[in-house]
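>>> whatever this is, show me its structure:
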Amino acid sequence: MAPKLNCVRLELNYPLYASDFDPRDASRLVVGGGGGSSRFGATNKITVLHLSPDDDDIQVAGELQFSSDDDSVMSLAVGPVMVLDVKGKGVKGAKGAKGTKGVKGVKGAKGTKGAKGVEEPQETFAVLAGVNENTVSADENNHLRVLAVTPEVSRSKATKDDSEPSSETIKVSIRQCAQKRTFENADANAYQRLLRVKGHFAAAASAMGSHHEHSVMKLVNGRPANCVNPVTKEDIEDLDLWALDADNLQLVYCYRDRLEMTNFNLDTLEAPKPLVVYNCKDDGFAFRAVRYLTSHFALCVGNLPRRSGVVIQAYRLPLADKKGSLAKLAIKARISRNISATALAVTSLTPGCDCMDNNTQEGDAQFIIAIAGSDSSIHLFTLEYRKHHPLHLLSHLKPLCTLENVFDGANISGLSFSTFVHPTTHMRVQSVRLASTALTGAVAVHTIPLKKAMDWNLDRDKGPARAIRYSVAMRSRLPSSWPLLTTLALIFLLMAIVWQGVMEVYGQREPIIFAQRFLPSWHGTLRAPDGLPGIFSHKGVVSHEDERSRFMSKILGDAPLVEPAGRVIVFESSDEYSSADGEQQQPSNIRADLHDEAVHGPAQTWEQLGEEQKVIWRQRLREAGAWTQGMGESVFKGILFGQIAGAIGNAVAA
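Purely as a prediction, here's the structure:
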């Protein structure tokens, strides 16, 4: 049974398409969406949500509504901290939305009765969003919006009579401070589907247009500055970026059938030729999402045909300056369910292992991977990363848990993890948050508890004896083998029961399950006649009674013979005759019947026969297939033999 994670939910009044946590504050979540350019549908908004420290409440801290002529918010990302001008003058909101005044002394929240509000302004940060402008038809689509978000924390003192205790209200003011067109080719059908921000770099990609573009830009005070616009032959499925230094970055992006990588220098503003590092045409799946793990590894998620499952693969990336090098598969896993992946989110629990400086302290790290399925489920995995210079290894890609039916069957439109900040003290229980959004306007935030993990393999001479890091408190497990073993055991047991039943029916085993009672009454038994061995018996040792019974059965054939007090006679006959019970018999050479002297004439035992008669009888019985040399003559004891024609003729001639 999957462990239960603490979850808080909130319903908004517009469809949600994108979400992102503030990397500096895990309690601040930004979501966006809308109903598109329509005056009668849902509004187009960006909402900032605040999560309580105990993860038991989520509330709206502020929101910005765009014009009904603008398109919905299709992508967003939280950017770096912004520095406002000296006057603190704000910029009016988007056309059709109410402008917000600047930050010249943020107005304190109204205190409770008998108390005065206390205002504490905090630093402003940027939020980048992809919103098509209402002038897109005029080739002036400034689709990239830059919003300035300023938190305002207002505390109210308790009343004198303590009728109302002190409280804290967290609100934010949101205003649009810039908008820019980063795609060179304007198209009324194109929109900014992808947007990723890391540090002071950002990357965006278009979709549904006649020109397939993606742009890479540097952010100066939260606003896009230097921009490079490569053109591709098809739309990009997903992308991610990695900062190399202050002016250089690496971009990895995937199409449905291949993975490409490019290094950009934003000083030269040149679009270098991409490097194809992996091709999955022959692997039977299509890429859906990609994320950097470290500068050496990228994680990709692919969908199998006809929603038959999801493939998770991590690749070791080649060096960009080595042309012709390909990415190598480092580790893989699979979700064997009838789903397809719709979103991907990855976070590291060890700050510094994936930072810009590649020469950071060596140590282990754990990544949490979240994959949204088309059945409204979220699959969580953990991945271990080991960095021991110069080795970088990935291991133990294991399932953590599965969150079933998160939004009651509604499609999950986005996933995002909060950034885990290493605490200065280790007294409190640490956690990381996972936010998911749905097209129905629902927001769900799950809390994943963490625990301290020790790295015992660090050298004491090179640093602390034990480096404290964090990992998921729950235990990741590979899929259990018990269902397979149980199924195989049941199959083996069923086959054993069937075999025992067959052997009982053939009389080769002692009755245990009494299979004979399950046969119809007319079926009888499959065993040989009483006293005769079954068809599966060992033929090496045969008793005298068995040989005699076999001899008699071959003479009698299918004719029944009820043996009263009389004795059996074997005789030769070529004409139709009447047996002792009066039944008419058909002509045959060798026959057996109950001895009746009036019918069969005189008879003799085998010992009373002459040697010549014995030779003739042995020959006739052998020709009739009733006797073989291996049976011996002991089978003739107790049987009477009638006169045989050959012996009589020889006697007359003599």
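>>> CA only for contacts and neighbour counts going forward, please
Noted.
>>> select the longest helix from the chain.
Ranked by residue count, the top helix of the chain under DSSP state H comes out as helix 482-505.
>>> all helices for the stretch 251-400 of the chain, in order.
Counting by DSSP state H, counting those that start in this stretch, the stretch 251-400 of the chain has no helices to list.
>>> ditto for the chain
Assigned by DSSP H, the helices in the chain fall at 482-505, 544-556, 597-600, 611-623, 645-653.
>>> can you tell me which of the ones you listed is packed in deepest?
Burial of the helices of the chain is given as mean neighbour count (mean count of other C-alpha atoms under 10 Å); helix 544-556 ranks first at a mean of 17.
>>> elements contacting that one?
The contact analysis (3 or more C-alpha pairs under 8 Å, 6 or more residues apart in numbering; DSSP states H and E) places helix 544-556 against strand 588-594.
>>> buried residues in the strand it packs on?
If you call a residue buried by 16 or more other C-alpha atoms under 10 Å, then strand 588-594 has these buried ones: Ile590, Arg591, Ala592, Asp593, Leu594.
>>> the second one: what's it in contact with?
Remark: with contacts taken as C-alpha atoms under 8 Å, 6 or more residues apart in numbering, Arg591 is in contact with Ile555, Leu556, Val570, Phe571, Glu572, Ser573.
>>> quick one: it from Ser436, how far?
Distance of Arg591 to Ser436, given as C-alpha to C-alpha, to the nearest Å: 92 Å.
>>> one more to put side by side:
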Amino acid sequence: MAPSLHAVKATLTYPLYAADFDPQDNNRLVVGGGGGEGRSGIGNKITVLEFTTTEISTLAELELSRDEDSVTSLAVPLSQSNPHSMRVFAGVNSSLAAKQAGMNKHFRRFTMGYTDGKAKKAMWEVNPPLSLFSPNDEDKEVYQRITRLSPVRREGSANGTETRLAAITTGLSPLGEIVFLNTTQPDIVRGRINLGKFKEAADIDIIESGSREFRVVYCTDHEVYLCTASTKTTPKRRTKPIVPRQVYERLSLVPGKGRPIFRALRFLMPSLVLILSNIPGRSGAELLVLRIEDQDVGRVVLQKRLHNSMKAGAGLDVAILEEGGKDESDGDKQFVIAVAGQDISLEILTLNYSAKGGLGKFSTFSVIRNVHPHQMTKICFSHFIPPLPVPPGSSNVGNNLPKTLKLASVSMGNTVVIHTLQLLPVPLKSRSPRYVLKRPGRSGTAQRLVTILLLLTAALVAIAIQALLEIRGHSTPILGAADRLPHGFHTPLAAKLYVAETDTDNSVQTKKISGIRHLKNLLHRQDEGEQGQPPKTIVIREDDVTEAKVRADVHADEEAVEGAKRWEDLEEHQREGWKSKLAEAGQWAVEEGEAILKGVFFAELGGAIGGAVGA
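The predicted structure follows:
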């Protein structure tokens, strides 16, 4: 049963296309969208929402010009002034007339300040818009498709002076481009990537690799590219274009059926990238984990097909739950993954990483259906800052307080939904636990070891059962257990029909067979025979009527048998008696028929069976 998730929902007055959490307050969400240029009745807005576990309220709202386009993307960097302010970067195209004149000021910056009283009154500052994409006469329809920031640094999140790398990408441009900015000086371009003719970045992500150095990964429909960027670039000289290298290409799964299309990606670690891929023909979506080593091409190390009703993926985001007080590349961590489907569902998964055991396996946490009435346009997680370890002897119990992770989604139907995910401490009673959404199971190595042990145990049990069946005479010899085990082991394991070693005068002519044999087994061996040897004679003797036992001797010739008759030479009442005796001993059944008994000799003591039947 899927875990219950607490959710709150609100409906605004305009379609929503963008969303991001305030890095200083995980209970505050910024959304944007609108009806575009010239659409009567539907404005273009940016709204700051505050929410609790029971409701969503509007903290502030900025109405933009209806003569310009709607908000297509946005991101929230850290505030540079005080905790009662917020900065917003957004993609908003200029009017159609301005674009036709080559004056598309697509990059917008806003600052919101507010008082912290009960009646919070917001004040907006609109900074001058910027045109950062390379000018091109053919770029009349280009817009700012993606606005992406590098993750918040844990040690710099409180002072507001952190430098983050920002990336913006083109959409609907005949010459695709990615532009890099410094969040503290966004009017200065720090680098460019020329994607080429009619190529666009489907998604992009950034991770810090050093002091003000960043690793950037982006994907087109079928390829994944990697490059490095920096916020140290000297702004006074013209920035040289950044040349990325292709690290992976997705080929067709089935010839003639088209190639899978990359929809989104996120860094898990500097060497691991998670990719959302849509299978051709709207036949499903899957997650790929790509490992990228230095100067090597990437290789898929993990793959997961998403739930069957998700015919295509629409969005992806990842929250990284790390240990506090450790370097981001060290320690255990859990990746919480959210995928938005075109079936208006959300699938939440977890993926564990252990410093000792490496990468684990995908585990589905929950599938939430019918999240919105219309298609989702954006999903995002709140920022997770791991708590620092509690020093020995400290009375600080802050780490023991409940921790949560928020997942926001917005739609074209004006709706915003925020799910609250309750995090669990691991270890449970630790003063300095790390937090996870789902308690990790065994590591991949431990799980493989357990699987191997279970398989070996099953194999040994199967061998033991087969050996026991052979010893009891219930199976055709495969292992030869009856011949391999010492005779002393046979008695406690034997069935009611057994072969006794003969101790008669003709014992020289008798081939002694140690162990217990089922009648069918003896007949099978007689049919096979030994090459160059005369056929053996099987004699069944009554051993103990009261215990329903019979004894079988194997002789080298028929003349060595005295007082025994072939089955076909027995009287009818004698046959009935022997059939009853054999059936009672569990060595013959009526449905087997009498044909298997032909040629077998039967000898009885004192005519007990015949007398009993004839009475």
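>>> reformat the helices of the first structure as TSV; add distance to Tyr14 of the first structure.
Shown next, in TSV, are these (distance: least, C-alpha to C-alpha, whole Å):
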stretch	distance to Tyr14 of the first structure
helix 482-505	43
helix 544-556	90
helix 597-600	109
helix 611-623	99
helix 645-653	112
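>>> compare the ones you listed and give me the one nearest Ser476 of the first structure.
For Ser476 of the first structure, the closest of the helices of the first structure is helix 482-505, at 16.6 Å, according to C-alpha to C-alpha.
>>> where does that closest one end up in the second structure?
Using TM-score structural alignment, helix 482-505 of the first structure lines up with nothing in the second structure.
>>> tell me the contacts of Arg28 of the first structure?
Contacts of Arg28 of the first structure (C-alpha under 8 Å, 6+ apart): Phe21, Asp22, Val48, Leu49, His50, Leu51.
>>> aligned to Glu63 of the second structure, what sits in the first structure?
Aligning on TM-score structural alignment places Glu63 of the second structure opposite Gln65 in the first structure.
>>> count of neighbours near that match?
The burial count assigned to Gln65 of the first structure is 21, neighbours taken as other C-alpha atoms under 10 Å.
>>> tell me the spacing between it and Thr437 of the first structure.
Gln65 of the first structure is 18 Å from Thr437 of the first structure, where distance means C-alpha to C-alpha.
>>> repeat that for Glu545 of the first structure.
From Glu545 of the first structure to Thr437 of the first structure the distance is 85 Å (C-alpha to C-alpha).
>>> check Phe417 of the first structure too.
The spacing between Phe417 of the first structure and Thr437 of the first structure, counted by C-alpha to C-alpha, is 12 Å.
>>> try Glu623 of the first structure
Shown here: Glu623 of the first structure relative to Thr437 of the first structure, a distance of 91 Å by C-alpha to C-alpha.
>>> repeat for Arg155 of the first structure
Taken as C-alpha to C-alpha, the span from Arg155 of the first structure to Thr437 of the first structure is 30 Å.
>>> more neighbours: those two, which one.
Shown here are Arg155 of the first structure and Thr437; by other C-alpha under 10 Å, Thr437 has more neighbours (29 against 22).
>>> give me the number of residues near the residue mapped onto Arg256 of the first structure from the second structure?
Superposed on the second structure with TM-score structural alignment, Arg256 of the first structure falls opposite Asp221. Asp221 of the second structure: 20 surrounding residues under other C-alpha under 10 Å.
>>> do the same with Gly34 of the second structure
25.
>>> what does the one 10 residues further on give?
For Asn44 of the second structure, the tally of surrounding residues (other C-alpha under 10 Å) stands at 26.
>>> leaving out sequence neighbours, find the closest residue to the counterpart of it in the first structure.
With TM-score structural alignment as the matching criterion, the partner of Asn44 of the second structure in the first structure is Asn44. Using C-alpha to C-alpha, 6 or more residues apart in numbering and skipping residues adjacent in sequence, the residue nearest Asn44 of the first structure is Gly34, 3.8 Å away.
>>> which position in the second structure aligns with the one you found?
Gly34 of the first structure maps onto Gly34 in the second structure, by TM-score structural alignment.
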